[in-house]
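A.B. asks: Predicted model and sequence follow; I will ask about them next.
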Amino acid sequence: MMDAAVAERNLTLVNRDAVRDKTLRRFLIGDRVFKTITQVSAVTVLALLAGVIAALVHGSLPAWRAFGLDFLITEKWNPVTEKFGALAPIYGTIVTSTIAMVIGVPISLGIAIFLTEICPERLKRTIGTAIELLAGIPSIIYGIWGLFVFAPWFQSHVQPFLIDTFADVPVLNQLFAGPPYGIGMLTAGLILAIMVLPFITSITREVFDTVPPVLKEAAYGIGCTRWEVLRRVVIPFTRVGIIGGVMLGLGRALGETMAVTFVIGNAHKIFPSILAPGTTISAAIANEFTEATGDLYTASLIALGLILFFITFVVLAAARLMLMRLARQEGR
């Protein structure tokens, strides 16, 4: 009887070990498959990125051979004489994106702070949903609304006021000079600010919600005001996420095409006034790529795409360096 019991126990242990070994092998195979899939995905992304860069460089070579680095500092853009320069689109891209971020970032942060710290519970869902719906509106709808609704109102009410108000102020009288066209770089910047607002607001709101309540309660407990809690607790705790949201909005502003094309005026000129028409890299490519008949014309447009890629890369790299610096400071 004892021998049978021992034999049965040994058999049970053997079966258990076999099941465990089989399970471990299955897990090991699954881990290897998962690791291989992730590695292939990462390499595929890098390969696609390298392919995009190679295609842009190869396609833009005729323009670089013809104009050299003068392409970057030349304003003239004449398809008839095949004289091209990227300075005006670069200038327009930087100016409109700057306007969008200067206006959109404070408003987005204010909305996120209101929703997380001040807004009554019954209104949070409604306002939050409305903000998120703005992100789902196609850019061409923003462009049509900007051209037929916002630009006429802006031309009639806002631009004359800006021109008259700053007429006697040095520097600003140049920045807000000229006839009220309605369309222009300021109009495009305002439309971009509306477009980037839901992205920055949503991300900032989410990171604000990650702040542990005990930190805010402790700050209130020692007598801090709501503003002091936001400035000394919430914002320092979430600044990495805030910067990430701002960079996402800036990327959207730099690459936006259709909405800007409708309202910027599409003029390859550099004017000191932000009320004047202009163009951006993406708008120039969208407007003229189908009309580019010569090889040099096409290569110049592709070179604009390469420049936009480089600008975006520099912006993201700068944001990454900033985040790394903040992480080192937190470590100290």
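C.D. replies: Everything's here; your move. Because the structure is predicted, anything quoted here is derived from the model rather than measured.
A.B. asks: going forward, measure contacts between C-alpha atoms and count neighbours the same way
C.D. replies: OK.
A.B. asks: quick one, helices of the stretch 151-300 of the chain?
C.D. replies: All helices of the stretch 151-300 of the chain, identified by DSSP state H, counting those that start in this stretch, fall at 151-153, 159-165, 172-175, 185-209, 213-221, 226-229, 235-255, 258-263, 281-288, 295-331.
A.B. asks: chain center to the first one, what's the gap?
C.D. replies: Which is helix 151-153. Relative to its chain's centre, helix 151-153 lies at 26 Å (CA atoms, centre = their mean, to the nearest Å).
A.B. asks: do stretch 303-321 as well
C.D. replies: Counting by CA atoms, centre = their mean, stretch 303-321 comes out at 11 Å from the chain centroid.
A.B. asks: putting a second one here so we can go through both:
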Amino acid sequence: MRTLDSLSTTVPSAPDGPPDAPRPARQRRSPADLAFRGLLGGGGLVVLAVMLLVGGFLLLQAQRALDVAGWSFLTRQEWEPDAGAGHFGIAAVLTGTVLIALVAITFAVPLATGTALYISEYAPRRIKQTLISLVDLMAAVPSVVYGLWGAFLLTGNVVGLARWISTYFGWIPLFAVEGGDPRDPLASESVYTASTFIAGMVVAMMVTPVACSIMREVFSQAPAGEREGALALGATKWGMIRSVVLPFGRGGMIGGTMLGLGRALGETIAVVMIISPIFQIQPHILQLGSNSVSALIALRYGDATPIGISALFAAGLALFTMTLIVNFFASIVIARSRSGAASEA
């Protein structure tokens, strides 16, 4: 019987020549694929070039006003470009723009989230496509129609709500109203009209379809296996949505909100028809008087002098930069959400 010591092993020698390596796979693209790829790349470059040209044009036209105003352009509240340096700036209108957009997002996000969840999770199949079409059609309604709706229908019905908020939450500076006593039944309600609050509600109706479409698309992509697993473990319908759908769609919710915010920052006609323009920082959203960069440009462009035109271009450059930053971060968040988020266990 042979022992282990008598057994010998022979190690094969390495073969001569270059080491083994996987052969690269060569893919021969057809002319149609090459043409389509070139078309897509060219389209992307055209979009980038257009954005750069728009930004460069605004900067060129705003250079005169920026040289006159300097950094005070970002801190001054009044708007008198013909009076010389130090008499015009966008501090007031920029604050109003942000406040109107935040009010709009405050109303739009819950409405968009609820609508998207109902369409993707609860709506019967026979009416789901109809609801999707109706929500998408809201984005096609002209801004002036929303402005008319807000000026002639919404304002008269929201003044009571604004007065109630001021009565019970006026101790919060944001909801305080100067020059009006909300507890006096004979006090005039005109102080609650043409406010940031009403303008924000109108803009919210214009922002909701954008945010809702993105949220609905992301919610519908939640993994079916995780949905069924949650229901099989005894979760209710809402429990499944809370533990699977909402965590999976968190990125889409954030992206839709930021895209809606980007649109809210630039709304013009509807805001012009609602607000009473003022050129001072107005932190009280329920009180008469507000302003925005887009409304400023629309109202002052017609009778502006050359220096005034340059100042309006500078205001447009600031708005362009702000919306570009918001939409850039929104696109990043949406791109990440499409890669397949993991839901919470």
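C.D. replies: That came in fine, so what should we check first? Everything numeric in this text was worked out from a predicted model, so none of it was measured.
A.B. asks: Now the helices of the stretch 151-300 of structure 1 in a markdown table, please, with extra columns for distance to Ala130 of structure 1 and mean neighbour count.
C.D. replies: Listed next are the helices of the stretch 151-300 of structure 1 as a markdown table, based on distance: least, CA to CA, whole Å; neighbours: other CA atoms under 10 Å:
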| stretch | distance to Ala130 of structure 1 | mean neighbour count |
| --- | --- | --- |
| helix 151-153 | 23 | 18 |
| helix 159-165 | 29 | 17 |
| helix 172-175 | 34 | 18 |
| helix 185-209 | 9 | 25 |
| helix 213-221 | 26 | 13 |
| helix 226-229 | 26 | 14 |
| helix 235-255 | 18 | 20 |
| helix 258-263 | 20 | 25 |
| helix 281-288 | 28 | 20 |
| helix 295-331 | 29 | 17 |
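A.B. asks: Adding distance to Val52 of structure 1, write the ones you listed out as TSV.
C.D. replies: Converted to TSV, the helices of the stretch 151-300 of structure 1 look like this (distance: least, CA to CA, whole Å):
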stretch	distance to Val52 of structure 1
helix 151-153	36
helix 159-165	41
helix 172-175	38
helix 185-209	25
helix 213-221	45
helix 226-229	46
helix 235-255	16
helix 258-263	22
helix 281-288	16
helix 295-331	9
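A.B. asks: so which of these gets nearest His58 of structure 1?
C.D. replies: His58 of structure 1 lies closest to helix 295-331 among these, at 8.9 Å (CA to CA).
A.B. asks: returning to that earlier point: and the helices of the stretch 151-300 of structure 1: which comes nearest Ser108 of structure 1?
C.D. replies: Nearest of those to Ser108 of structure 1, taken as CA to CA: helix 185-209 at 4.7 Å.
A.B. asks: Specify the stretch among the helices of the stretch 151-300 of structure 1 that is closest to Thr81 of structure 1.
C.D. replies: Among those, helix 295-331 comes nearest to Thr81 of structure 1, with 10.2 Å by CA to CA.
A.B. asks: Any idea how many residues pack against Gly51 of structure 1?
C.D. replies: Here the count is done by other CA atoms under 10 Å, and Gly51 of structure 1 has 12 residues near it.
A.B. asks: make that Lys124 of structure 1, sorry
C.D. replies: Counted with other CA under 10 Å, residues neighbouring Lys124 of structure 1 total 15.
A.B. asks: again with Val19 of structure 1
C.D. replies: Neighbourhood size, Val19 of structure 1 [other CA under 10 Å]: 12.
A.B. asks: which SSE is it in?
C.D. replies: helix 2-67 (DSSP states H and E).
A.B. asks: Relative to Leu115 of structure 1, which of the helices of the stretch 151-300 of structure 1 is closest?
C.D. replies: The closest of the helices of the stretch 151-300 of structure 1 to Leu115 of structure 1 is helix 185-209. By CA to CA, the value is 7.3 Å.
A.B. asks: can you give me the strands for the stretch 1-150 of structure 2?
C.D. replies: Under the criterion DSSP state E, counting those that start in this stretch, the stretch 1-150 of structure 2 carries no strands.
A.B. asks: Quick one: map Ile243 of structure 1 onto structure 2.
C.D. replies: In structure 2, Ile243 of structure 1 lines up with Ile254, judged by TM-score structural alignment.
A.B. asks: so how far is Trp164 of structure 2 from the residue lying closest to its match once chain neighbours are set aside?
C.D. replies: Among residues not flanking Ile254 of structure 2 along the chain, Val333 sits closest, at 7.0 Å (CA to CA, 6 or more residues apart in numbering). Val333 of structure 2 sits at a distance of 38 Å from Trp164 of structure 2 (criterion: CA to CA, to the nearest Å).
A.B. asks: wait, what's in contact with the aligned residue in structure 1 for Ser220 of structure 2?
C.D. replies: If you follow Ser220 of structure 2 across to structure 1 using TM-score structural alignment, you land on Asp209. Applying CA atoms under 8 Å, 6 or more residues apart in numbering, we find Asp209 of structure 1 in contact with Thr116.
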